[in-house]
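Student: With the sequence up front, the predicted model follows.
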Amino acid sequence: MDTVKNETQTSNNIWRIETADKSQWVTVQAWARDEGWDLGIGDADAFFEVDNEGFFIGYIGSQPVAALSMVNYSSEFSYFGHYLVPPSFRGQGHGLRLFQSVIDHCGERTIGLDGMPSQVDNYAKWGFVAHRNNQRLVGQLQQDYACPAGIEAINESLLDEVIHYDASCTGVNRSALLNRWFSGDDRYGFVCRNGQGISGVVGIRRSQEGYRIGPLFADHPDDVGSLLLAALSVAPRGALITLDVPEKSDTRLFDLAEQYGFESIFHTLRMYRGEPPKEQEHKVWCIASLELG
């Protein structure tokens, strides 16, 4: 059931905020598609498993006018995403009003986000500090690829090991997210190994416009290409592929993406309010999603 967070009178209409369920969130997913965010199909199912009280929509009367998510991963870390206002309702303060009303959902947790450059100054006013750039890379698959030897598909028996490896890379326990991330219709995951266990992981799933890759983590740069090929092997020729790649000194993934015909179409900034998680940045080659990090 929806929870009304607050109500104020605005221009003879009632402004209210509701905690959204998945059926209401379909509206927000449509807004995101209109804005070109290319959300993963089925991502909302995984997102709501993390914190089903962390999705909010602001209304004027019965009209939804703003949305955002403030998802609590743990007692120490939250993620801010899906910050959307339809074009016809922008410039009226609805997004800010929504943010100010629901930020307390995060308590004293560190909050992460991936934001557009045009919003960075606003985020800075709210206490967020820029950490790095992520490039949105997009390309059309020009041929069929085979999964390289030595790469294993993720199944239920590997999931605990994958979750542990993910936490070692990100500094965050994302078990609630990952329990459903690599399984379901048109959702896949792969790992590579060294003598000590998993040394890399990649996921790919259908998206609103094609396929979206993420995460892609690897201990060693030499494994990045094999993991990328494993992901590409499940997508059909002609599919549009999207990935969000952190900028860093090792440009291995950017170089590979360029070889496959990918190009950057925009960039976002990873920002934090509070102490950032202890991420192993040299292992993070592609993030899982802009919406939940």
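Tutor: Yep, it's here.

Student: From now on I want contacts and neighbour counts done on CA atoms only, so please keep to that.
Tutor: Fine.

Student: Isn't Lys5 up against Glu53?
Tutor: No: at 11.2 Å, Lys5 does not count as touching Glu53 under the criterion of C-alpha atoms under 8 Å.

Student: Return the set of buried residues in stretch 9-26.
Tutor: By neighbour count, with 16 or more other C-alpha atoms under 10 Å as the criterion, the buried positions of stretch 9-26 are Trp15, Arg16, Ile17, Glu18, Thr19, Ala20, Asp21, Gln24, Trp25.

Student: next, the one to line up against it:
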Amino acid sequence: MTLSPSGQVFHQANRDEAIDHFYTWSSSEQWNPGHKGLDIELLHSADPKGFFYSTVEPSTDNKDDQADAQTSPHPKKDEVVSIVSAVRYGDDQGWIGYYIASPKYRGRGYGLATFTRAFDHLTPDTRESIGLDAVMAQVQNYRKSGFTQSSWLNERRHGSAVDLVETQERELADKITMNEVEGLVLLSDPKVDLEQLPGIEARYCGLKRAKFVKEWAQFHVNHADHHRFGVAFLSSDKKDEQSGKPLVLGYACVRPATSSYRVGPLYATDGDVAKKLLVKLAIEVVQAEKQSSLGVPLVFDIDIPDKNLAAVKIFDGLGWKNTFPCLRMWKGKVPEHDVNGVFGVTTLEIG
């Protein structure tokens, strides 16, 4: 905990505080976080020291502060006024997310002060690349803070999982259901080499975070009771040199959120593999919902890069509209990446 000259107190959120503040606040902003905050614990574990919130110590002797309090509300003692995450990945990457100030106290600098404190967590050592996904209204403000580079514009595509499997891709869905699509398996299948997944993400989107990627995959493995699923597409003739297992040509995950199911990531060598992975996820979710309803709408939200023309073609063809654009921005070097393999990013919250 640290205290600013203005009386603002900065705290590093523990697990329970992260679940409380970051899930509650992102829900109130209609960011559609994971169902009941089940994914916040995993996101927090990516960097337990990287989740910050701030409160303001009420002034008792400053007449100017007392006068201001008569015309505008002053935060109560221990009332949270802003949150932000600043997650470290290795020695040279970081990610800013969950940047929210309380609507009651916006315009007073509380959010920016917390952002600055969190940013300090990323920069004691040299950080080659620090990224974030910026809502369009804040792009210019982030540029003023040094985020002058960008890699792509995310488009949040939104569509019905039921229509996907029962109407739009009925033929493909029937083949998948009958196990007639060779190589398409759940991540829980013993043929899947989970050790390949971090390399796939690093190659396609540029983030190097092996521990988180494997934990994220495990979060989606064998959790049908929570309606979380992971799927992979395996090569029929190519093997990984180290494990001897089939080469993973793509993988994808889906989890229930507040107002939809969120797909992420969706990495694939091409559009054909990507569509098979997407339809497989939809089949699993629709079947799970029929067996035991969570009450989450059977629609998918997926954030795709505008520069991946194959991804744009898939979702344009499905009629899934872009409901929430945001710009992937960087301070420092843009990591090397191959956007043509990114058919859906992992999360906007921590990259």
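Tutor: Okay, I see it. None of these values were measured; they are calculated from a predicted model.

Student: Need the TM-score between these chains.
Tutor: Once superposed, the chains reach a TM-score of 0.90 (TM-score structural alignment, normalised by the length of the first structure), with 285 aligned residues with a C-alpha RMSD of 2.0 Å.

Student: more crowded one of Lys5 and Glu53 of the first structure?
Tutor: Glu53 (19 against 15; other C-alpha atoms under 10 Å).

Student: which residues sit in contact with the counterpart of the more buried one in the second structure?
Tutor: Residue-level alignment of Glu53 of the first structure against the second structure, with TM-score structural alignment as criterion, gives Lys49. For Lys49 of the second structure, the contacting residues are Gln12, Ala13, Asn14, Val87, taking C-alpha atoms under 8 Å, 6 or more residues apart in numbering as the criterion.

Student: In these, find the pair that's most separated.
Tutor: Taking C-alpha to C-alpha, the two most distant members of these are Asn14 and Val87; they sit 13.8 Å apart.

Student: ok, Gln40 of the first structure to Gln119 of the first structure distance?
Tutor: You called it Gln, but residue 40 of the first structure is Gly. Distance, Gly40 of the first structure to Gln119 of the first structure, by C-alpha to C-alpha, to the nearest Å: 23 Å.

Student: Among these two, which residue is more densely surrounded?
Tutor: Counted by other C-alpha under 10 Å, Gly40 of the first structure and Gln119 do not tie: Gly40 has more neighbours, with 22 against 11.

Student: nearest spatial neighbour of that one, skipping sequence neighbours?
Tutor: Nearest non-adjacent residue to Gly40 of the first structure, counting by C-alpha to C-alpha, 6 or more residues apart in numbering: Ser207, 4.0 Å away.

Student: go on, Ile41 of the first structure?
Tutor: Once its chain neighbours are removed from consideration, Ile41 of the first structure has its nearest residue in Ser207; the separation is 4.9 Å (C-alpha to C-alpha, 6+ apart).

Student: circling back: any shared contact partners between Asn14 and Val87 of the second structure?
Tutor: Common contact partners of Asn14 of the second structure and Val87 (C-alpha under 8 Å, 6+ apart): Lys49, Phe51.

Student: Glu17 is in contact with His11 of the second structure, correct?
Tutor: No: counting by C-alpha under 8 Å, Glu17 is not a contact partner of His11 of the second structure; they are 9.9 Å apart.

Student: where do the strands sit along the stretch 51-200 of the first structure?
Tutor: With DSSP state E, counting those that start in this stretch applied, the stretch 51-200 of the first structure shows strands at 55-60, 63-72, 77-84, 110-115, 129-140, 152-153, 187-194, 197-206, listed in chain order.

Student: Out of these, which gets nearest to Ser264 of the first structure?
Tutor: Ser264 of the first structure lies closest to strand 129-140 among those, at 4.4 Å (C-alpha to C-alpha).

Student: contacts for the closest one?
Tutor: Taking C-alpha under 8 Å, 6+ apart as the rule, strand 129-140 of the first structure contacts 120, 123, 237-247, 257, 260-273.

Student: Mind giving me the PyMOL command for buried ones among those?
Tutor: Filtering the contacts of strand 129-140 of the first structure down to the buried ones (16+ other C-alpha under 10 Å) takes a single PyMOL command:
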select buried, resi 120+123+239+240+241+242+243+244+245+246+247+257+262+263+264+267+268+269+270+271+272+273
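
Student: Cross the contacts of strand 129-140 of the first structure against helices and list the overlap.
Tutor: For these, the ones inside helices are Val120, Tyr123, Ala257, with DSSP state H as the criterion.

Student: could you list every residue that touches the first one?
Tutor: Think Val120 of the first structure. Applying C-alpha under 8 Å, 6+ apart to Val120 of the first structure gives the contacts Ala130, Leu269.

Student: what's the matching residue for it over in the second structure?
Tutor: By TM-score structural alignment, Val120 of the first structure lines up with Val139.

Student: quick one, helices of the second structure?
Tutor: If DSSP H is used as the criterion, the helices of the second structure fall at 15-17, 23-28, 40-45, 63-71, 110-122, 139-144, 161-163, 170-177, 197-205, 210-219, 271-291, 309-318.

Student: The fifth one vs the first structure, average distance?
Tutor: Between helix 110-122 of the second structure and its aligned partner residues in the first structure, the average distance after superposition works out to 1.1 Å, using mean C-alpha distance after the TM-score superposition for the first structure.
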